[in-house]
Every structure is written in structure tokens, then in C-alpha cells.
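Novice: I'd like to go over a predicted model; first the sequence, then the structure.
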Amino acid sequence: MISFFEASLAQLSIHRVGNKLQDEFYVLSEAPVPKLDETLNKLLMQYFLSPYEKVNERYRLHHSSGDLNLNEVYHFVSAIFEQPENFHQNSEQLAKYLYDVSNHPKIKSGELYVALFKDLQLDGELLDAIGIFKSETKETYLKVYPEQSGFGLSYEQEAINISKLDKGCLIFNTEKEQGYQVAVIDQTNRNTEAVYWKDDFLKLKIRNDNYNQTQQVLGVYKSFVTNKLDSEFEVSKADKIDLLNKSINYFKEKEQFDLEEFSKEVIGNEQGIASFLDYKKSFEEEFETPVDDSFAISDAAVKKQSRVYKSILKLDKNFHVYIHGRKELVEKGFDDDKGMNFYKLYFKEEA
């Protein structure tokens, strides 16, 4: 969990980064932003940090060669942590590097903010952190002000909505040898051109903590049920929903995940278990991401994944049946006279 009740903004530099392919350039400020008044400081803290209160995923900076020092962001961030007096010079290098990787024609130009925070709370520990944020979306705001005869109206164009952070990351000064702990926001351009922020600029790798382990297993299992089972077994949609419900219930009821226990309690079929284990192994090899056989379950990850686990059985365009459990109360059949499939539902009371 990330909170900023005790945090302070120690240093801030602002630059502008254009799109190289559009013949735009970068503009570097000559010095960091002077000391801010209390109101502006609070607004910036809200703009930069409030989106992270609901961010649970953690990443690490990495480099494909295995040498972290070849990751440019890691290099400049480490220099700031080691010598804060050189903060502005390294913020300029970060802006130049972001410009170098902004090589997709749809990448938007915008202001780059590099900030040094003191006493940001990460999972109960107070840490220094470096924030790198980019504002790309501008909006128009109306201003209403009193006049002698009533009220007047004006507007301001190309303004920034402090409730909408476009792109950002917080890099916490902990676990340096593994690539720090990193939290990321990317609200705009979630298509192919957006990979430059996470992949090309930051070069992130998922951090293998309980949250990500829980989310990963649930994601792999959901993909197995929805995409893989049909190719090996005859499984009805109702059966698939039942398998998904069982998995979510397992994670809600248990504190610790155990692969063997999960396979027996949720899948319960030797052929199905073997197929799932093969699917899990293929996932690990394809994405070079190990999926642990045992770990503490993260309630936050279960809550998030529950939202994308569908329990709706759609029948033509006439009916949607919500199945939350007890598959034995749903019976499928075929009516020869009508030449149509049917489902029979058993219940005690009608709500």
C-alpha cells in the first residue's frame, strides 16, 4: 500500500518532451522549480501521488542483458539517490532519454515532471522516492468570478486536470540491487504506441510478490478454462463457469496457495489437472515468468480478478443466467420436438 500523509516534495524539475518523428524537440529548464507556496504544493502532491493509492502492482527496473547499469532510468535515478544535489542535471538526462525513445508517430508531446519525495510510505515503511510524470492531455476550464452587476465568465485553454495523471512512475529507494520497487500509471494511449513508457523508457519487469503471484495464477487459470479446455475436452459453458467460480472461492477462502491442493479441489480430474500443469508450464516458458507453486494469497489481487471472472451464461439474445455456485442445480438437455437446447434450474425460493 502506498500513502503520502507524511510525504513532502523536496525537489521538482519540469521539462518538455516532443515527438522525434514529428520533428518536435525537447526543451529543458535551466533550474529546478523554486520553493512552492502551500496551496500549489498540495495541488501538485494530489496530482502526482493520489492515483497511486489504489495501485497494488509492483515492478522492477531491469535490462535484457542482466546488467542493471545499462538501464538508463536506473542509472540516472541511482545517481539522484546517491547525490541529491545533482538532481536537476539528472532530470535533464531523463528528459533527453525519454525523447530518444519517443519514436512512434502517435506519441503525444507533453511536460515531463521529475520529482524527489521524502517520506513516502510503502507498505508501512517511510522511503525516499523519485517520481517521473508526463502530462499529455490538456483541457479547457471555465472561470466564474463576481462582478458589480453579477458574475463574469472567462476560460483557460491548455490547462491540466489535476485529477487525471496521464503517465507516471514512482521509484522507491529500496531493493536497489534488484532494480528498486516501482509503481506505474499509464492512462493514455494503451495501444501499441504506449509500450514506450513501460517497455522502452522504464524497461520494467514484474516484481514477484504475493499480489502479482495471486493475480498471475488466477489469470493463467482463467485463460486455461476459457481458451484451452475446449481443444481437449467437451466442456459446456456452465461447466466452465463452475470451474471459474470454484477457483475464485478457493482464493477467497484460503490464506495460502498450494498448487497440488488447488488442482485437486478446483479441477478434481487427473486429465484436467495434467492439462492445466502443461498449460502453466507453456506460459512460464513463453513469457519467461515463473509461477510459484506456493505463496501467501493477496486479498487485493483476488478482489481485482473477481471483477473479470464472468459468471454469466448467455443463451441466444433472450436470456442471461448468473451462476454463482452449485453446478449440480443446473441441468442441460435437448428437446427433440423443438430441436433446441435447454437448461433446467433447481431452486427452493423465488426472490
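Specialist: The structure has been received and is ready for your questions. Residues are numbered from 1 along each chain as shown.

Novice: all contacts plus neighbour counts: C-alpha atoms, from now on.
Specialist: Noted.

Novice: Quick check: closest non-adjacent residue to residue 2.
Specialist: Take residue 2 and drop its neighbours on the chain: the residue closest to it by C-alpha to C-alpha, 6 or more residues apart in numbering is residue 122, 4.8 Å away.

Novice: same thing with residue 4?
Specialist: residue 120 (5.3 Å).

Novice: Give the other helices and strands that the helix or strand hosting that neighbour contacts.
Specialist: Element membership for residue 120 (DSSP states H and E) is strand 110-122. Judged by 3 or more C-alpha pairs under 8 Å, 6 or more residues apart in numbering; DSSP states H and E, strand 110-122 is in contact with strand 2-3, strand 8-17, strand 125-135.

Novice: A further structure is provided below for comparison with the first:
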Amino acid sequence: MIYFPEAILSETSIHRIGNQAQDEFYVLSEQSMDIQDEQLKNLLMRYFLGPFEKVNEIYRFFHPNEDLNLNEAFHFVSQIFDDGTKFHENSQQLAKFLYGISSHPKIKAGELYVCYFENVQIEGEVHDAIGIFKSETKEAYLKVSPEQAGFALSYEQEAVNINKLDKGCLIFNTEKEEGYKVAVIDQTNKSAEAVYWKDDFLKLKVRNDNYNQTSNVMGVYKNFVTEKLDQEYDITKADKIDLLNRSMKYFKEKESFDLEEFSQEVIGNEEGIASFKNFKKNYEDEFDTAIADSFDISGAAVKKQARAFKSVLKLDKNFHIYIHGNKELIEKGFDEDKSMNYYKVYFKEEE
């Protein structure tokens, strides 16, 4: 959903956020960083953006009073998007605001990074994005370096592991009136002190529009067919492809999704339907994401998801069979003489 092969890190500001309850303070840098080292830039891109490749849920800024301008993070981010010269000034305001709500005694102190990215792709579209990240966990790292006839060993006590982003969000410069598109990461346990990042600092709500609903239910169904069915049934790859093709046909031809209708038309087996509904519920519980039983289908989401619905049956390295229609026209068997599996394909004419 989020890709960044052509992304550019154009500006970065770093501040230190303490914990009020621990009588710690915040420290603001006087200006943004001028990073010239390309290797360092690449490491930062990997640290900041890498974890978002697996993020599926998209959020929006909101405010309980339904006035987006009362959302502090939304306000400061909008100032940056409207006038890039105010980037560092507003990064300082974001740091002050985060410090102001960091009052729980268990909230860890850490560095706050505010970054401006160009050319980040989300849902097939390229936009500029503002990243807000916080590093809380520090680790010790050994450093080995050549020395005379051997090696020297030293360590870095309070270092940041670039493979472990504690907290972060990406705000994309699109759909401002609806609260932007926002992706968020919080690796801290979902305890009372942890949710301050998403709920108190950013004030986010799940984007529960037709695009998101369509994308989610198609993704859940695909995972159900490709991963779950093998655990419960003896099912061939051809049958799996047929189930995926039937679901794609449903989403392309229907204007709205109805869970009961979809289950009967696509799965058509009561035991399989019950298994799918249970799989869907487990997904909702695990990712704290509700998928409605009915909604209008988003054509853009169907087009996007269609790329992942593969209808290719790969047979060793010799053949690929593309299955697009009636699965009754393909039969699987086993040749005793050759001790090999085979498929028999029926057709009227070559094209």
C-alpha cells in the first residue's frame, strides 16, 4: 500500500522530548539538519519508511468537536504543507505539544524526528508526506575496527536500532478536508500510557470509507483462500484460483458488497462460509478494524487489489496455466506409469 522507491528525504528536524511526570524537559534544536551524507540518508529512509511497507490501515485526523482545526497535530502539519519555509518552526510546535501530553509516568523520553518526504506512493498515487517519529528504546552496540596487527573493540551504549521504529506516522498531502491520509505505527504495548501517541497526540480515527472497506474485505478473503483453506480442507491450487476468480468477478460486477450474498455466490459451501466469517472476525479483532457486512464497492480498490489476485497455475518450471473461467474444464490426475501429476484441459478451439 505504501511504497518509496523514488522517495526523497528533503528536510529533517530533531528534538528531545522528556516526561513531565519525571521532571524532565524538552530540548528544541535551533534549526533543521543539513544531511549531505547519502549513506546516512538511505539509513534514515530505511529506519523511517521501511516499517510502513506492511501497514494496511489508513487513518484520518479528527477532533471530537468535529472541527479539524482544533486538532493540534493537523494544524501544525497543515502549516508545513501550506508553507515549506515554516517546516522547522512547526516541528518545534509539534515537539512542544507532544511534551505537553507526555504526562503519564511510564511514557519514555526520546528523540522526536519530523521529516519532509517527496514522492512517497500510497494506494497507487504519489504525494509529499510529513513523517513524525519518536525513538524511545536505546540499545548497546559493539563496534569492531582494525588496529595495528589486530582489531579494536568498543561499544555505543545509547544507540538507536534502525530496524526497530518505536513510534511513527506518515501524513500524506492529500484529502486535507477529510483529515489527510495518515499511516501510523506504535510498537509499544497497547497499555494506557502507550495509546497517547495515536489518541492524544495525533487524534486519529480509522478511515472507514468504501475504498478501505473494499480493500480490507478483498485482502481478508484472499488470505483466507491462500492461507487458511489448506489448514482445514484438501483443496487443489486450481480450486483456490477458481475461488479467487469468482470473488474478483463478484467485485467487478456488483455495485455493493453484501456479506451473505457474497458468501453464497462465491463460496457456496456452508462449512466454508462459516470458516470465512470466523476468519474475518479474527482479523477484525487482531487489527482492531471493523469490516461492515455491506457497503458500496470501490472500483479503484478493486483495480488495486486485482494485481494481487493471481490466476496462474505454475507447474514445475515447464508450464504456466492461466485460469480465468470455468474450473470444470480442467481436471487433475496422477499418471501411475510416469509417477507424475497431470492436468487435463478442455477447450473448443485455439485462439
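Specialist: That came in fine, so what should we check first? Values in this document were obtained by computation on a predicted structure and should not be read as measured data.

Novice: could the helices and strands packed on strand 110-122 of structure 1 go into TSV alongside distance to residue 141 of structure 1 and mean neighbour count?
Specialist: Formatted as TSV, these follow (distance: least, C-alpha to C-alpha, whole Å; neighbours: other C-alpha atoms under 10 Å):
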stretch	distance to residue 141 of structure 1	mean neighbour count
strand 2-3	29	19
strand 8-17	22	20
strand 125-135	16	21
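
Novice: could I get the ones you listed as a markdown table with distance to residue 276 of structure 1?
Specialist: Converted to a markdown table, those look like this (distance: least, C-alpha to C-alpha, whole Å):
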| stretch | distance to residue 276 of structure 1 |
| --- | --- |
| strand 2-3 | 35 |
| strand 8-17 | 46 |
| strand 125-135 | 38 |
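
Novice: out of those, nearest to residue 208 of structure 1?
Specialist: Closest to residue 208 of structure 1 of those, according to C-alpha to C-alpha: strand 2-3, at 17.6 Å.

Novice: matching residues in structure 2 for that closest one?
Specialist: Counting by TM-score structural alignment, strand 2-3 of structure 1 falls onto residues 2-3 of structure 2.

Novice: The matching stretch vs structure 1, mean deviation?
Specialist: Comparison of stretch 2-3 of structure 2 with structure 1 after fitting gives an average deviation of 1.5 Å (mean C-alpha distance after the TM-score superposition for structure 1).

Novice: gap between that stretch and the chain center?
Specialist: 8 Å (C-alpha atoms, centre = their mean, to the nearest Å).

Novice: hmm, who's touching it?
Specialist: For stretch 2-3 of structure 2, the surrounding residues in contact (C-alpha atoms under 8 Å, 6 or more residues apart in numbering) are 52-55, 120-123.

Novice: Tell me the one among those residues nearest to residue 19 of structure 2.
Specialist: Using C-alpha to C-alpha, these come closest to residue 19 of structure 2 at residue 52, 26.9 Å.

Novice: how far away is the residue nearest to that closest one when sequence neighbours are not counted from residue 182 of structure 2?
Specialist: The shortest distance from residue 52 of structure 2 to any non-neighbouring residue, by C-alpha to C-alpha, 6+ apart, is to residue 2 (6.4 Å). When distance is defined by C-alpha to C-alpha, to the nearest Å, residue 2 of structure 2 is 11 Å away from residue 182 of structure 2.

Novice: cool, residue 284 of structure 2 as well?
Specialist: From residue 284 of structure 2 to residue 182 of structure 2 the distance is 19 Å (C-alpha to C-alpha).

Novice: now do residue 261 of structure 2
Specialist: 32 Å.

Novice: More neighbours: the two, which one.
Specialist: residue 182 (24 against 13; other C-alpha atoms under 10 Å).

Novice: quick one: contacts for residue 180 of structure 2?
Specialist: So, once contact is read as C-alpha under 8 Å, 6+ apart, residue 180 of structure 2 ends up touching 60-61, 171-174.

Novice: Among those residues, which lie within strands?
Specialist: Counting by DSSP state E, the contacts of residue 180 of structure 2 place 60-61, 171-172 in strands.

Novice: and which of the residues you listed is nearest residue 98 of structure 2?
Specialist: Distance to residue 98 of structure 2 across these (C-alpha to C-alpha) is lowest for residue 61, with 15.6 Å.

Novice: Would you map the helices across structure 2?
Specialist: In structure 2, the helices defined using DSSP state H lie at 38-49, 72-82, 87-100, 210-223, 229-232, 237-253, 259-262, 270-287, 299-306.

Novice: Contacts for the second one, please.
Specialist: For helix 72-82 of structure 2, the surrounding residues in contact (C-alpha under 8 Å, 6+ apart) are 61, 68-69, 86-87, 90-91, 93-94, 97, 130, 173, 179, 201-202.

Novice: what's the answer for stretch 161-175 of structure 2, then?
Specialist: Stretch 161-175 of structure 2 has contacts (C-alpha under 8 Å, 6+ apart) with 43-44, 46-48, 51, 81, 127-139, 180-188, 197.

Novice: how about that stretch, aligned to which bit of structure 1?
Specialist: Counting by TM-score structural alignment, stretch 161-175 of structure 2 lines up with residues 161-175 of structure 1.

Novice: Let me have the ones in strands among the contacts of residue 180 of structure 2 in JSON lines, extended by neighbour count.
Specialist: JSON lines is the format used below for these (neighbours: other C-alpha atoms under 10 Å):
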{"residue": "60", "neighbour count": "21"}
{"residue": "61", "neighbour count": "26"}
{"residue": "171", "neighbour count": "26"}
{"residue": "172", "neighbour count": "25"}
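
Novice: Can you convert those residues into CSV and add a column each for distance to residue 36 of structure 2?
Specialist: Formatted as CSV, these follow (distance: C-alpha to C-alpha, whole Å):
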residue, distance to residue 36 of structure 2
60, 33
61, 33
171, 24
172, 25
